[in-house]
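Colleague: please find the sequence and the predicted model below.
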Amino acid sequence: MPPAPSTSPRLVLPTLLGRTGDIGLLFSGCAARPAGAESAAVASMVVKTPAKINLFLKVLGRRPDGYHELDSLMAPVEVFDRLRLEFPRAHGLCLVCPGHPELEGPDNLALRAADAFFRATGRAPRLRLHLRKNIPLAAGLGGGSSDAGATLRALNRHFGRPLAPRRLAKLALRLGADVPFFLRGGPCRAGGVGERLRPVRLPPFWVVLAFAPFGLSTREVFERFDRRSRSGKGNKGKNRLTERRDSARERPSGGGWSCERLAENLVNDLQPIGEALHPEIGRVRLELLKAGAAGASMSGSGPTVFGLFFDGAAAARSLRALRREGGWTYLVARGVAKEPADETAT
């Protein structure tokens, strides 16, 4: 569905259950408010929403419901969108995203998360969202899911936590497989479709991130993976990266992951698909290894590639020295070891 123009007085937003509910999203209220129309003392929260990388991603098989059973180690990294939530007195729910008008429509995950929260709590929606995007789109970094998770967490906090953690997690999963991870925060081992989360302890790490000048469709990547698996060329889900006996050791109380173990386990079952679609993904990964990365991999369904480092200065030297692919953007980011204290009320 294309984004609604800013002059539209009402907009229809799909509900979580697939029905259509007319909740009167006042996009004109976001785009232009007359001076003095509302007091400046509007309660608000500012949330930094991190990107994520998949330090490993194993696709164990396709389930009868069409989703895929995964085994993944996910970690936030310090590349952030900035989300401002304003709570006006007037009814309405809207979002503006400077520079990305295509994200202001009803399919935006942050908008859907807000709608889900207000429906679950029985509250009339009174919310304006201002989203500043820094996380690239369709990049395998979970930017939209991060915005949704942060919206749920911030709304629940603002309204006195009316939803218990389990209820909030169910809402998150209905929005998308990565949203529960961002709702929780911090590095996790993820199973199921991504909803079974177990906190893990990681060593301090940095990544050199390489952002492609193109996106990849998650749906297309998984469909190609399924076709490859049916042909006998793909992973059949037999080989888990670590055995069950390792699960206690990887937890914070068990000592967590060592640098060596983390580096040697970088693997992504979707990477061959990404490289087949865009061979430059493979070239970027090899150049990161040549520049000194302890390991390098595509993140998620791609196309972002990261090189793993355990020293920030070494990551910075690699960034300066590596041979860059034309049109790609590179930066150094630190891994997030725990959920950041990023919500502030004003």
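Modeller: Yep, it's here.

Colleague: make it CA atoms for all contacts and neighbour counts henceforth
Modeller: Will do.

Colleague: what ranges do the helices span in the protein?
Modeller: In the chain, the segments counted as helices under DSSP state H are 27-31, 109-121, 143-158, 165-175, 179-184, 218-230, 247-250, 259-264, 271-277, 280-290, 312-321.

Colleague: which stretch among those helices is buried most, on average?
Modeller: By mean neighbour count, with neighbours taken as mean count of other CA atoms under 10 Å, helix 179-184 ranks first of the helices of the chain at a mean of 26.

Colleague: helices or strands up against it?
Modeller: helix 143-158, helix 165-175 (3 or more CA pairs under 8 Å, 6 or more residues apart in numbering; DSSP states H and E).

Colleague: give the contact list for the residue nearest to Ala154 when sequence neighbours are not counted.
Modeller: Among residues not flanking Ala154 along the chain, Glu343 sits closest, at 7.0 Å (CA to CA, 6 or more residues apart in numbering). If a contact means CA atoms under 8 Å, 6 or more residues apart in numbering, then Glu343 has Met45, Val46, Val47, Lys48, Ala154 as its contacts.

Colleague: this is the comparison structure:
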Amino acid sequence: MRISVKAPAKINLTLDVLSKRADGYHEVEMVMTTVDLADRVDLTLLESDEIHLDCSASFVPVDERNHAYKAAKLLQERYGVQKGVRMYIDKQIPVAAGLGGGSSDAAAALRGLNMLWGLDLSLDELASIGAEIGSDVPFCVYGGTAFAQGRGEIVTPLGTPAPCWVVLAKPSIGVSTADVYGNLRVDKIGEHPQTEVMLQAIEAQDFWLMCHSLCNVLEEVTLSRYAQVRQIKELMVESGADGVLMSGSGPTVFALVQKQARVQRIYNALRGFVKEVYAVRMLGGSEAEVLA
């Protein structure tokens, strides 16, 4: 038996950090949504209990360091599964980019293995297991658009935002999420997102209110440390994007664009500056289906 699962990238429409928690994590509030840039996770049933993982990107680890591998191991041990799996990740989402690629792969593995191994777990149960792997995994289990709280594991699904184009640009640098959070002074944050306004914008499918409500408190750390990220944001604004924000801890910056004619202009301007540029649609709705 072999199945494939789509693992879409996510972007943060808002990201607020409220406090540092006793467990070392930060208390956050985030509005996230999926975009039509996706990895594909192929799963083949093995009669032995072995877990094998391969990936199209040679620099991605294929052992216990990989979130999808962790997901398989955790399910296997938690539910006493005697079968195994051969997994292959067709990697399309940039790595360490603030787009949740590793978390989405783990979520896809959880959803696919739930079917492959006949576990009959609900999405809520899979999301709870995903929280043990990474903070963004629960959101990725549900997909679509959602409001995330706690350290990201408390997920409230939302409606579909106003449809639009999303232009993503990732500079050829790596950004450590731990370093960005480590350099954030919660008591010195200049501007917090108006999260309630963003929630209203999504409910009303108000594109302009969504654009005006974009806010990520981690930007001030990443933009001050990485000039390329700041330059990408400035270039997107100059090229006519309707709304611009860094996703997650970076370094990817995205532009929201309503008119298709403007997408090509922004894409071309960015391609002259960085190699990894993508023009995709916002998905918004749940993408948690398993593609048999």
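Modeller: Done, it's in. Because the structure is a prediction, the values reported are computed rather than measured.

Colleague: before we move on, back to that, the helices of structure 1: which one's closest to Val305 of structure 1?
Modeller: Taking CA to CA, helix 280-290 is the member of those nearest to Val305 of structure 1, at 6.4 Å.

Colleague: in structure 2, what range does the closest one match?
Modeller: Mapped onto structure 2 using TM-score structural alignment, helix 280-290 of structure 1 spans residues 228-238.

Colleague: comparing the matching stretch with structure 1, how large is the average distance?
Modeller: Once fitted to structure 1, stretch 228-238 of structure 2 is off its aligned match by 0.9 Å on average (mean CA distance after the TM-score superposition for structure 1).

Colleague: contacts for that stretch, please.
Modeller: Contact with stretch 228-238 of structure 2 is made by 169, 171, 222-224, 243-246, 250-253, 255, 266, 269-270, 273, as judged by CA under 8 Å, 6+ apart.

Colleague: chain center to it: distance?
Modeller: Remark: stretch 228-238 of structure 2 is offset 21 Å from the chain centroid, using CA atoms, centre = their mean, to the nearest Å.

Colleague: go on, stretch 235-245 of structure 2?
Modeller: On the basis of CA atoms, centre = their mean, stretch 235-245 of structure 2 sits 21 Å off its chain's mean C-alpha point.

Colleague: again, but for stretch 176-194 of structure 2
Modeller: Relative to where its chain is centred, stretch 176-194 of structure 2 has its mean C-alpha point 19 Å off (CA atoms, centre = their mean).

Colleague: with stretch 124-134 of structure 1 instead?
Modeller: Remark: stretch 124-134 of structure 1 is offset 17 Å from the chain centroid, using CA atoms, centre = their mean.

Colleague: and that stretch, what's buried?
Modeller: Judged by neighbour count (16 or more other CA atoms under 10 Å), stretch 124-134 of structure 1 contains these buried residues: Pro125, Arg126, Leu127, Arg128, Leu129, His130, Leu131, Arg132, Lys133.

Colleague: the fourth one matches what in structure 2?
Modeller: Correspondence of Arg128 of structure 1 to structure 2, assessed by TM-score structural alignment: Arg86.

Colleague: wait, that match touches Glu47, no?
Modeller: No - contact criterion CA atoms under 8 Å: Arg86 of structure 2 and Glu47 do not qualify, at 10.5 Å.

Colleague: just confirm Gly140 of structure 1 contacts Gly300, I think it does.
Modeller: Yes - using CA under 8 Å as the test, Gly140 of structure 1 is close enough to Gly300 to be in contact (4.8 Å).
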